[in-house]
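Q: The sequence and its predicted three-dimensional model are supplied below.
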Amino acid sequence: MIEWHWLGFDDIPRNDWYEVLRQRQDVFILEQTCLYPDIDGYDLDSHHLMAWREIDGKRTLVAYLRCLPPGLKYDEMSLGRVLTTRAARGSGIGRELLAKAIPLAEALHPGHRFRIGAQAHLEKFYASFGFQTVTEPYDEDGIMHIDMLR
């Protein structure tokens, strides 16, 4: 069973936040061998969706994303740092994460569209949630990205 938490930065328990940062480092910096500033100043004003599951008797983060409010990075609200941990890949949790995040974000910021900077190889995944590509592919930190709107 998945335990979902949708929290503002100040409401995230310290140990949970530590695990989020550890997993973001593991996925985006170590696995993808991409040196970039993960601690970018946006977390403090964002909402964070975390999925936890018990694995081998331990509460484990299995998926995560953050929702940036409109005006923080883009005119639109944005979902970012979307990840599925190694422990949960292939389980469909990434699809479940987006399916939960979109209505939560829309309720938090009604009337606003989404803009995401997606890794280009995930274009079809995000398109299945109604996102449309609005830029040509571009290199961001050594990984091809595209901007998409919903």
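A: Yes, it's here. Numbers count the residues shown, from 1 in each chain.
Q: Going by C-alpha atoms from here, please, whenever you check contacts or count neighbours.
A: Fine.
Q: ok, which stretches of this protein are helices?
A: Counting by DSSP state H, the chain has helices at residues 14-24, 93-108, 123-127.
Q: I'd like to know which of those helices is closest to Pro69.
A: Among these, the nearest to Pro69 by Cα to Cα is helix 93-108 (8.6 Å).
Q: For the closest one, buried residues please.
A: 93-94, 97-98, 101-102, 104-105 (16 or more other Cα atoms under 10 Å).
Q: For that helix, name the packing helices and strands.
A: With contacts taken as 3 or more Cα pairs under 8 Å, 6 or more residues apart in numbering; DSSP states H and E, helix 93-108 sits against strand 47-55, strand 58-68, strand 78-84.
Q: Next, the angle from that helix to strand 78-84.
A: Angle between the axes of helix 93-108 and strand 78-84 is 150 degrees (criterion: axes from the mean of the first three to the mean of the last three Cα atoms, to 10 degrees).
Q: ok, and what's touching helix 93-108?
A: With contacts defined as Cα atoms under 8 Å, 6 or more residues apart in numbering, helix 93-108 is touched by 49, 51, 62-65, 67, 83-84, 112, 129.
Q: buried subset of the residues you listed?
A: By 16+ other Cα under 10 Å, the contacts of helix 93-108 give 49, 51, 62-65, 67, 83-84, 112 as buried.
Q: ok, back up a step: could the helices and strands packed on helix 93-108 be laid out in TSV, adding distance to Pro137?
A: Shown next, in TSV, are these (distance: least, Cα to Cα, whole Å):
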stretch	distance to Pro137
strand 47-55	27
strand 58-68	22
strand 78-84	17
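Q: Comparison target below:
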Amino acid sequence: MPPVRDATLAELDPCTLYRILALRSAVFVLEQDCVYLDQDGRDLEPDARQLWVERDGEVLATLRLLRDRSAATPAAEGGAGTARIGRVATAKSARGAGFAADLMRRALELAGDGPIVLDAQSYLADWYARFGFVRDGADFIEDGIPHIPMRRPAVER
């Protein structure tokens, strides 16, 4: 299995970033037929992390790890915020190989013991449940696709 890699935007080389964004567009815009602007500005946040698996220069799977902060606890003031996983995508040719699960496990390690949230496409809710996520609100539609807000509660040690 290829290793899971992770980096902030400042640490990413432009070619890798291009391949990550191209995979996200291939899956979310083309394959799922959702015309939307994937670049929402959140990839630019200083502590946003891109995680990916690649083989022979091809990005096979990716996700991003963010921190949601309230106005009361901005990053500049040391607010850690709630971890948020999103943009989980696997190339059609690489599905079923366990790459997304490898990415999820690494994202959970990086996120730490605090709560973690994500918005799951409804058909993937059981898959995310394997990682400790539970429903955290009402279903909603985003870009024509049913979603479920999910949360993994803080881990007590």
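A: Received, thanks. It should be emphasised that the depicted structure is a prediction, and the values quoted were computed from it without experimental measurement.
Q: Just give the TM-score of the two.
A: With the length set by TM-score structural alignment, normalised by the length of the first structure, the two chains reach a TM-score of 0.88; 140 aligned residues with a Cα RMSD of 1.4 Å.
Q: circling back to that earlier point, closest one to Trp4 of the first structure among the helices of the first structure?
A: That would be helix 93-108 among the helices of the first structure, by Cα to Cα, at 9.1 Å.
Q: Would you quantify the distance from Ile39 of the first structure to Glu96 of the first structure?
A: Here the criterion is Cα to Cα, to the nearest Å. By it, Ile39 of the first structure lies 25 Å from Glu96 of the first structure.
Q: Please name the nearest non-neighbouring residue to whatever residue of the second structure lines up with Leu49 of the first structure.
A: Aligning on TM-score structural alignment places Leu49 of the first structure opposite Leu51 in the second structure. Excluding the flanking residues, the one nearest Leu51 of the second structure by Cα to Cα, 6 or more residues apart in numbering is Asp6, at 4.3 Å.
Q: pretty sure Leu23 of the second structure is touching Lys92, no?
A: No. The pair Leu23 of the second structure / Lys92 is not scored as a contact, 9.8 Å apart, by Cα atoms under 8 Å.
Q: Which one of those two is surrounded by more residues?
A: Leu23 (22 against 13; other Cα atoms under 10 Å).
Q: residues in contact with that one?
A: Counted by Cα under 8 Å, 6+ apart, Leu23 of the second structure has contacts 59-62, 89-91.
Q: Quickly note the distance from it to Arg130 of the second structure.
A: 24 Å.
Q: Repeat that for Ala26 of the second structure.
A: For Ala26 of the second structure, the distance to Arg130 of the second structure (Cα to Cα) stands at 26 Å.
Q: quick one, which of those two is more surrounded?
A: Between Ala26 of the second structure and Arg130, counted using other Cα under 10 Å, Ala26 has the larger neighbour count: 17 against 10.
Q: For the match of Leu49 of the first structure, list the residues it contacts.
A: By Cα under 8 Å, 6+ apart, the residues touching Leu51 of the second structure are 4-7, 62-65, 103, 107.
Q: Residue in the second structure paired with Arg81 of the first structure?
A: Taking TM-score structural alignment, the alignment pairs Arg81 of the first structure with Arg87 from the second structure.
Q: Return the residues in contact with the closest residue to Asp43 of the first structure other than its chain neighbours.
A: Nearest residue to Asp43 of the first structure, sequence neighbours excluded (Cα to Cα, 6+ apart): Phe9, at 6.7 Å. By Cα under 8 Å, 6+ apart, the contact set of Phe9 of the first structure is 43-48.
Q: Not counting sequence-adjacent ones, nearest residue to the most centrally placed residue in the second structure?
A: Note on the second structure: the residue nearest the mean C-alpha position is Gly86, at 2.8 Å, using Cα atoms, centre = their mean. Leaving out its chain neighbours, the residue that sits closest to Gly86 of the second structure by Cα to Cα, 6+ apart is Arg64, at 5.4 Å.
Q: counterpart of that neighbour in the first structure?
A: Using TM-score structural alignment, Arg64 of the second structure pairs with Arg66 in the first structure.
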